[in-house]
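Asker: Sequence first, predicted model second:
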Amino acid sequence: MQKSVRLKSFELIAQDIDSVDVGLLHALSIGVGWPHRPKDWDFLRRAGRGIVAVDGIGRVFGSAMWFPHGDDFATIGLVITSPRTQAQGTGRWLMEQVFEKCGDRDLSLNSTHAAYRLYVSLGFTKEAIVYQYQGNVAPELPPLPELNGQLSALSRDKIAEINALDARAFGTDREKLVALLAEGASIYMLRRDGEIVGYSMCREFGRGRVVGPIVASNDQDAINLTAVHLKDLAGGFARVDTREKGLFAEFLQQNRLAVADTVTTMSRGRRFLNGKSGEPAVYGLAGHALS
């Protein structure tokens, strides 16, 4: 695999993402209008692996990360190219580096509008649309559906209790990621007849807080698992990324969260989304890169 790429006026070299200062990564994401703070980059580097495209004097012109879950699956994210190099093949070159690192793994990602054609040309298939709801939370929550079960806080030292449920919803085991997300999150779980049937997290990210992952088997459960966080965020900035269009989406809108953007969930290899009615599903994403 070619470890460097020649552009019009300079050469870029692939380098491990952990080898560069986080300030350079922050500047890269700011340059394309993404909200990631240095703390968010630090977290993502702990959660996954990545490469950056650097020139001869250490300037960062691109990034790409992958988040392995077991030996056969990974999500891809943080594929960024600086405006100066976007039309010069840097994105394709970065993805080729990722493919080499990921081997035979099945892959999934959430594509921006600008990158969609690139991913199609690389063999990715469209599966669903993710709606990025965000805004300042309403001062009072709308009426909630009746709570079916017991909703309670989950301490971080008991996070393993939700791993089996999360694996059913996500489609593969992501125990390491769930544990990392829990470090800085408030966590609630929903029990019904003694069984854990849903959970949700809320943590700092970007301009405020993101509620996700949210795992539930129906809209009513998902709404209650989201409301328990939003009630403490009145007037503050919050974000929820979801593929849902029904009652759950209406609830987010009633809380003054509006669709700010969309991305497209895509897969290469096995199909990523295989949800069934009544089964646990990911109602709120952990993040675009983490899915």
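Answerer: Right, received. Where do you want to start? Numbering: from 1, shown residues only.
Asker: Going by C-alpha atoms from here, please, whenever you check contacts or count neighbours.
Answerer: Fine.
Asker: Thought residue 187 was touching residue 151, still the case?
Answerer: No - contact criterion C-alpha atoms under 8 Å: residue 151 and residue 187 do not qualify, at 10.5 Å.
Asker: Can you pick out the residue with more neighbours from these two?
Answerer: residue 187 (26 against 19; other C-alpha atoms under 10 Å).
Asker: My guess is that one contacts residue 198. True?
Answerer: No - taking contacts as C-alpha under 8 Å, residue 187 lies outside contact range of residue 198: 10.8 Å.
Asker: try this one side by side with the last:
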Amino acid sequence: MLMDKTKAFSPKAFSFEVLTLDDVPAILDLIESLGWTHVVKDLEVMLQVGVFLGAKDERGKIIATGALFPYGTELASIGMIMVRPENQKQGYGRAVMDALHGHEIAKGRTLCLIATEAGEPLYKKCGYEVAGRIRKFFGSPEQFLKKSSLPDFPLNQRRVALRAMHANDLGNVIGMDAKALGANRRSLFELRYSQSDYAVIAENKQGEVVGFVLAVPQRGQHHLGPMVAPDCETALAMIGYIAERSDKELRIDVPEDQQALHGLLPSLGFRLIANPPAMIRNNTFPGCREHYWSIMSQAYA
């Protein structure tokens, strides 16, 4: 949902405007100042499916941003809370959160986010509570394939058939994503599917779709998510499918409740990079999260 760029948001002494595709180079400059890995296509998708607010200095350089992504009518994710390094600890983080909370998209919706370590205290002050944690892993496709090739490894006991996802699968998998997440995000999912290098379907012996995963390119990485699967073996099989085809480092953000998966990943060559909190405001996470094995991204939760 995009709004007239001339409309400003002014919590306290700060003024925020709705960013558009014209602002992508400036947003990317802020991303690079923080060492984040998002690419231009990520920003184009975000600007299509959500509202992206930014504060600029007198030269037009973006100082701070925040984004709000609506899912259905009851849930929204907050992400891309960024403040330029030289402007941190000046109140911009709280100001952008106030602006997002005051936006019409936020009204009446449960709000969730994945925090950074530095941002967690701020979000607690804004009324968010830790509802779980995400384990962020990076790993080599070659190491995964080497270590998972042992005869007794569960990947070699798969009970599903894997294939590429096609456009006519989208209705089914978007429904599965909505059931797992607790809200429909059709527009976002369709755009992420078009952005992905690999999209995988898992079918049982009856030919029914029981799982899926997207592999979306970032800088030097393939980000695996969202992933829905009936069990850990199916999740591992889909990771293996992508590892066989990817020439990039793999990143996967696993909910901490999925102990079977994140317990195995270190033995498969993945290294734990961070363990950020998943936070929610005035509610609990909806959906059937037991089948949700990796999130779409920290921005989208």
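Answerer: Yes, it's here. Treat the numbers as computed from the prediction; the structure is a model and nothing was measured.
Asker: Any idea what the TM-score is?
Answerer: The TM-score (TM-score structural alignment, normalised by the length of structure 1) is 0.89; 282 aligned residues with a C-alpha RMSD of 2.1 Å.
Asker: Read off where stretch 200-212 of structure 1 ends up in structure 2.
Answerer: Under the alignment (TM-score structural alignment), stretch 200-212 of structure 1 falls on residues 213-225 in structure 2.
Asker: buried ones in stretch 255-272 of structure 1?
Answerer: Residues 255-259, 262-268, 272 are the ones in stretch 255-272 of structure 1 that count as buried (16 or more other C-alpha atoms under 10 Å).
Asker: just curious, which of those residues is nearest to residue 290 of structure 1?
Answerer: Nearest to residue 290 of structure 1 among those: residue 265, at 11.5 Å, using C-alpha to C-alpha.
Asker: So which residues of structure 1 form strands?
Answerer: Taking DSSP state E as the test, the strands found in structure 1 are 4-6, 11-16, 49-54, 60-68, 73-81, 106-111, 125-136, 150-153, 185-192, 195-205, 208-216, 237-242, 258-268, 281-284.
Asker: quick one: the fifth one aligns where in structure 2?
Answerer: It stands for strand 73-81 of structure 1. Matched against structure 2 by TM-score structural alignment, strand 73-81 of structure 1 falls on residues 75-83.
Asker: hmm, who's touching that stretch?
Answerer: 30-31, 63-71, 92-93, 96, 105-106, 109-114, 183, 298-301 (C-alpha atoms under 8 Å, 6 or more residues apart in numbering).
Asker: one step back: could the buried residues of stretch 255-272 of structure 1 be laid out in CSV, adding distance to residue 228 of structure 1?
Answerer: Listed next are the buried residues of stretch 255-272 of structure 1 as CSV, based on distance: C-alpha to C-alpha, whole Å:
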residue, distance to residue 228 of structure 1
255, 13
256, 16
257, 16
258, 19
259, 21
262, 25
263, 26
264, 28
265, 27
266, 31
267, 32
268, 36
272, 29
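Asker: still on that earlier bit, enumerate the positions of the match of stretch 200-212 of structure 1 that are buried.
Answerer: For stretch 213-225 of structure 2, the neighbour count (16+ other C-alpha under 10 Å) marks 213-218, 221-225 as buried.
Asker: just curious, which of these is nearest to residue 206 of structure 2?
Answerer: Among the buried residues of stretch 213-225 of structure 2, and counting by C-alpha to C-alpha, the member closest to residue 206 of structure 2 is residue 213, at 19.7 Å.
Asker: ok, that closest one touching residue 227?
Answerer: Yes - look at residue 213 of structure 2 against residue 227 with C-alpha under 8 Å: they come within range, at 4.3 Å.
Asker: and residue 94 of structure 2, what does it touch?
Answerer: Residue 94 of structure 2 sits in contact with 122, 126, where contact means C-alpha under 8 Å, 6+ apart.
Asker: any idea what residue 234 of structure 2 aligns with in structure 1?
Answerer: Matched across to structure 1, residue 234 of structure 2 falls on residue 221, judged by TM-score structural alignment.
Asker: Near that match, how many residues? Count them for me, please.
Answerer: 25.
Asker: In stretch 146-162 of structure 1, which residues are buried?
Answerer: 149, 151, 154, 156, 162.
Asker: what's the counterpart of the first one in structure 2?
Answerer: Alignment of residue 149 of structure 1 against structure 2 is given by TM-score structural alignment, with residue 160 as its counterpart.
Asker: Identify the spatial nearest neighbour of that match, chain neighbours not counted.
Answerer: Distances taken as C-alpha to C-alpha, 6 or more residues apart in numbering put residue 204 closest to residue 160 of structure 2, at 4.8 Å, once the chain neighbours are dropped.
Asker: quick one: the one you found and residue 163 of structure 2, what's the gap?
Answerer: Residue 204 of structure 2 is 12 Å from residue 163 of structure 2, where distance means C-alpha to C-alpha, to the nearest Å.
Asker: Please apply the same query to residue 18 of structure 2.
Answerer: Residue 18 of structure 2 is 40 Å from residue 163 of structure 2, by C-alpha to C-alpha.
Asker: Repeat that for residue 226 of structure 2.
Answerer: For residue 226 of structure 2, the distance to residue 163 of structure 2 equals 16 Å [C-alpha to C-alpha].
Asker: list the contacts for residue 235 of structure 2?
Answerer: 211, 227-229, 261, 293.
Asker: I'd say residue 149 of structure 2 and residue 157 touch.
Answerer: No - Residue 149 of structure 2 is beyond contact range of residue 157, at 11.0 Å (criterion: C-alpha under 8 Å).
Asker: What number of residues are in the vicinity of the residue mapped onto residue 124 of structure 1 from structure 2?
Answerer: If you follow residue 124 of structure 1 across to structure 2 using TM-score structural alignment, you land on residue 128. For residue 128 of structure 2, the neighbour count with other C-alpha under 10 Å is 20.
Asker: Surely residue 128 of structure 2 and residue 277 touch.
Answerer: No - look at residue 128 of structure 2 against residue 277 with C-alpha under 8 Å: they stay out of range, at 10.6 Å.
Asker: Find the residues that touch each one of these two.
Answerer: Joint contacts of residue 128 of structure 2 and residue 277 (C-alpha under 8 Å, 6+ apart) do not exist.
Asker: What is the burial count for residue 84 of structure 2?
Answerer: 18.
Asker: hmm, back to that, and the residue nearest to residue 160 of structure 2, what is it in contact with?
Answerer: When contacts are counted by C-alpha under 8 Å, 6+ apart, residue 204 of structure 2 is found next to 159-161, 210.
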